[in-house]
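A.B. asks: the sequence and its predicted three-dimensional model are supplied below.
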Amino acid sequence: MGIHSIRMPDIGEGIAETEIAEWMVSVGQTIREDDPMVAVMTDKATVEIPAPVTGTVLWLAGATGDKIAVGAELIRLEVDGAGNVAQGGAKADAGAGADAGARADAGAGADAKASAQAEARSGASSEAHAEAHSDAQSTAQAEPTSTPKPPADPVPAAKAPRATAPLRAEGEKPIAAPSVRGRARDAGIDLRLVRGSGPGGRITHEDLDAFIATGGLPQVSGPRSDPRVEDIKIIGLRRRIAERMEEANRVPAITIVEEVDATALEDLRARMNAEGKAAKLTLLPFIARALIRALKDHPVINQHYLPEEGIARRFGAVHLGIATQTPNGLMVPVLRHAEAMSLRDTAAELLRLAQAARDGSAKREELSGSTITVTSLGPLGAIATTPILNVPEVAIIGINRLAVRPFWNGTAFEPRKMMNISCSFDHRIIDGWDAAVFVQRLKELLETPALIFVEA
């Protein structure tokens, strides 16, 4: 038998480190070649890494949420044959794997102690996993050998009852399990004073804990204070979003909000949907086509600003990012070469990309490389928003809620279908004048949708 060490592979695009999103194996598990071992997250997407060989897992590099550099050791397997670790290293690795197993065996303390001491002599304690285990064993060894005084019976930690329930009727006996009655008797507690939150008013251990925590004070119905505090580790996509938002917040941005009369656009959409030739069209494909036409007239908006290189990279192609809410958080799938698509092709591809982002099937290349982004909350949208730039892009277009509003036509008010567009720009590169002219052009195209399909 030998030890096979697997390192974090280079998954491309200049990525220096990844975050462990999910372990699909555990220590002691036997896996086969090509079985998925771990899912790692990069700036672009989540990637599964398969096992290159068959073996038994001895050691894992870290926990979910930990970051690991490309080329760093990721996992160790025990395999048939010599493996790829030298004999000396194999012994040390095997010791580390043995320690991992010993932690799960409460009765193997003496063996684990001997293993930790052997590792210290052989120098294998350089591994972070082995160090942590050895430290734990050393702490245990440093404890005094004399028998300590038994501690006083601790007061059970208070847990909030599952629900607020009234005390029972006068003369009604409290309902409780024998173990609860025994605890109450030992503590000198009259169960008639304890409110029960279980079925039929049954008093639970949690109810007894809460009564003890209040010092036996009468429990009153109604709102109660909630002292719970929970620390939640931010990992995976949520941490990536937080980092991206912090980066974008350092960019000086300007936001322009403009009102758009979308009545003609909605009439055109309804007429095309009535033809029943394909899937129903939403507003987004029309907005995408109008945006592509506006970018053709104002190419300065379709670029990336790269301050470290001192350049603005302007694109002929429109790779349209569509901000999409998924169960795991916000993602931006990319409609590539949107300028080369028809209206219905755009609609079909937008639908496919959104579904792929939500069900996790989107490819890495489908989640990167956008040149400008559109974000919309649909019916939940507000009157106006201030979209945050998707750096290094220099513009983002926010679509707000469509609603029927009274509109003055010069002689009278009439109902019109109105919406606001909120457009944010990187003010380091885009001047206010250029931003305003672009927004007015986009407004014109949306209010006169025939212009979207007329070639200049």
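C.D. replies: That came in fine, so what should we check first?

A.B. asks: switch to C-alpha atoms for all contacts and neighbour counts from now on
C.D. replies: OK.

A.B. asks: helices of the protein, start to end?
C.D. replies: 87-103, 109-122, 128-142, 178-187, 205-213, 236-249, 263-274, 283-297, 343-359, 432-447 (DSSP state H).

A.B. asks: can I get the ones you listed in CSV including mean neighbour count?
C.D. replies: Converted to CSV, the helices of the chain look like this (neighbours: other CA atoms under 10 Å):
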stretch, mean neighbour count
helix 87-103, 19
helix 109-122, 16
helix 128-142, 15
helix 178-187, 13
helix 205-213, 20
helix 236-249, 16
helix 263-274, 15
helix 283-297, 20
helix 343-359, 17
helix 432-447, 18
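
A.B. asks: indicate which one of the ones you listed is closest to residue 393.
C.D. replies: Proximity to residue 393 (CA to CA) singles out helix 236-249 among these, at 10.0 Å.

A.B. asks: check it against this one:
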Amino acid sequence: MGSYSFKLPDIGEGIAEAEIVAWHVAVGDVVEEDAPLADVMTDKATVEMTSPVAGKVVRIAGEAGEMIAIGSVLAEFEVEGDVAVEPEPAPAVETAPNEAAQVVKPEPNPSPSPLRGEGGERGSAGDSSAAPVSTSAPLPGGEREEKRVLASPAVRQRAKNLGIDLAQVKTAEDGRVRHADLDAFLSYNAGGGYRPAGSARADEQVKVIGLRRRIAENMAAAKRAIPHFTYVEEIDVTKLEELRADLNATRGAKPKLTMLPLLITAICKTIPQFPMINARYDDEAGIVTRSGAVHLGMATQTDGGLMVPVIRDAQDRNVWQLATEIVRLADAARTGKATSAELSGSTLTITSLGPLGGIATTPVINRPEVAIIGPNKVVERPVFRDGQVVAAKLMNLSISCDHRVVDGWDAASYVQALKRLIETPALLFVD
């Protein structure tokens, strides 16, 4: 028998370390070559590391949530025969990009994470002679089967913590297990049977790692560093909704329009008059960069958390092209296929809760941008028009701005310009 040390390869992004998001193996497991080992997260994406050899896992580096340096040992294997030289690691495969735009990097940890293995004391990644300590047992057979079930790393980790076999969880038609599926499973199967409505669930501790931690860091930094203010205005979208219905009725093979492409068109047409809205603020250098193009971030909810894919050069796209790109980017984000380039570089962000809507929102700015726009729910209400009471479709529009860069007058003037355009939608198609 021989031993094989698998070092975390350079993923090609010029990074020094990565975060362990989830382990797919435990000490004592016997794995095949190319079997999933662990998901690690860089500033740009979550990457699945696979085993370069077949053998028994005898040591692993750290727990989920810990940082590991590039080039340090990720896992050690007991293999058949002697392995004299470790082959060059194969490039990692990007599987689920996880960047909420411009994430805040965690404090660097240049030292390799300790390895943990069977028997003895804990040793460092660079000291294979140190006797490791036993920290985990082999995965039960059922958990090995769950690797074949579609699920995000966060869902897998939660299921593992709860002792749930993902293969037993009922899912939607696409077969992907989501947090809501785990909740339903717990509701009906806790304790091996049905749990009556109203009975208390056991407390659950969820480790904040991976994308969830990136989101937490980014939002905390934004609220800590940026003096937010939010302005809300009511907009009559009756004519806009009528126009949207007419366009959909004659669209032919074009994609069905939601309100979002029309709102984005209005945003892009008004931006040239208010360049301070479409900007990024480098507060360390004291420089505001007003962008000539509108690279619009689109806040998108995924199973793992909030992601912000970017519609490049939104000002150059018509409503049909915007509709196509919105669907493509949202699908790429939710299925983990969005690239790093598609998740960075936004100059302004729009965030919408869709049918959930709400009366008004106070969205958090996507740092280092200086503004974020939030359309709210469309409701039909009676209004006075020319002395008559008529039904109108109304929507509140929120905008949060960085008060260091954008004055209240500027934000209000910009929203009023949007309001005029939206309430006279024919102007959306006039150059």
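C.D. replies: That came through, no problem. A quick note: this is a predicted structure, and the numbers were derived from the prediction, not measured.

A.B. asks: what's the TM-score once they're superposed?
C.D. replies: Here the TM-score for the pair of chains, by TM-score structural alignment, normalised by the length of the second structure, is 0.70; 340 aligned residues with a CA RMSD of 3.3 Å.

A.B. asks: select, out of the helices of the first structure, the one closest to residue 307 of the first structure.
C.D. replies: Per CA to CA, nearest to residue 307 of the first structure of the helices of the first structure: helix 236-249, 12.9 Å.

A.B. asks: so that closest one matches what in the second structure?
C.D. replies: Using TM-score structural alignment, the residues of the second structure aligned to helix 236-249 of the first structure are 210-223.

A.B. asks: mean per-residue distance, that stretch to the first structure?
C.D. replies: When the first structure is overlaid, stretch 210-223 of the second structure sits 1.6 Å from its aligned residues on average, using mean CA distance after the TM-score superposition for the first structure.

A.B. asks: ok, back up a step: could you dump the helices of the first structure to JSON lines with distance to residue 376 of the first structure?
C.D. replies: Formatted as JSON lines, the helices of the first structure follow (distance: least, CA to CA, whole Å):
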{"stretch": "helix 87-103", "distance to residue 376 of the first structure": "49"}
{"stretch": "helix 109-122", "distance to residue 376 of the first structure": "57"}
{"stretch": "helix 128-142", "distance to residue 376 of the first structure": "46"}
{"stretch": "helix 178-187", "distance to residue 376 of the first structure": "55"}
{"stretch": "helix 205-213", "distance to residue 376 of the first structure": "46"}
{"stretch": "helix 236-249", "distance to residue 376 of the first structure": "17"}
{"stretch": "helix 263-274", "distance to residue 376 of the first structure": "17"}
{"stretch": "helix 283-297", "distance to residue 376 of the first structure": "9"}
{"stretch": "helix 343-359", "distance to residue 376 of the first structure": "13"}
{"stretch": "helix 432-447", "distance to residue 376 of the first structure": "16"}
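
A.B. asks: nearest to residue 43 of the first structure, out of those helices?
C.D. replies: Residue 43 of the first structure lies closest to helix 236-249 among the helices of the first structure, at 7.0 Å (CA to CA).

A.B. asks: in terms of secondary structure, what does the closest one contact?
C.D. replies: Counting contacts by 3 or more CA pairs under 8 Å, 6 or more residues apart in numbering; DSSP states H and E, helix 236-249 of the first structure is packed against strand 17-23, strand 329-331.

A.B. asks: look up how far residue 50 of the second structure lies from residue 84 of the second structure.
C.D. replies: Distance check for residue 84 of the second structure against residue 50 of the second structure: by CA to CA, to the nearest Å, it reads 20 Å.

A.B. asks: same drill for these two, tell me which one is more crowded.
C.D. replies: residue 50 (20 against 9; other CA atoms under 10 Å).

A.B. asks: with adjacent residues omitted, what lies nearest to the more buried one?
C.D. replies: Spatially, and ignoring its direct neighbours in sequence, residue 50 of the second structure is nearest to residue 36 (4.4 Å; CA to CA, 6 or more residues apart in numbering).

A.B. asks: so the longest strand seen in the first structure corresponds to what in the second structure?
C.D. replies: If you go by DSSP state E, the first structure has its longest strand at strand 413-426. Under TM-score structural alignment, the match for strand 413-426 of the first structure in the second structure covers residues 389-402.

A.B. asks: please compute how far the matching stretch lies from its chain's middle.
C.D. replies: Relative to its parent chain, stretch 389-402 of the second structure has a centroid offset of 28 Å by CA atoms, centre = their mean, to the nearest Å.

A.B. asks: how far apart are that stretch and its match in the first structure?
C.D. replies: Compared with the first structure after fitting, stretch 389-402 of the second structure deviates on average by 0.8 Å (mean CA distance after the TM-score superposition for the first structure).

A.B. asks: follow-up on the earlier one: now do the longest strand of the first structure: which elements does it pack against?
C.D. replies: Contacts defined by 3+ CA pairs under 8 Å, 6+ apart place strand 413-426 of the first structure against strand 253-261, helix 263-274, strand 395-399, strand 403-408.

A.B. asks: of the ones you listed, which is nearest residue 311 of the first structure?
C.D. replies: Judged by CA to CA, the one of these that comes nearest to residue 311 of the first structure is strand 395-399, at 16.2 Å.

A.B. asks: mean deviation, the closest one versus the second structure?
C.D. replies: Averaged out, strand 395-399 of the first structure is 0.5 Å away (mean CA distance after the TM-score superposition for the first structure).

A.B. asks: which part of the second structure matches that strand?
C.D. replies: Counting by TM-score structural alignment, strand 395-399 of the first structure corresponds to 371-375 in the second structure.
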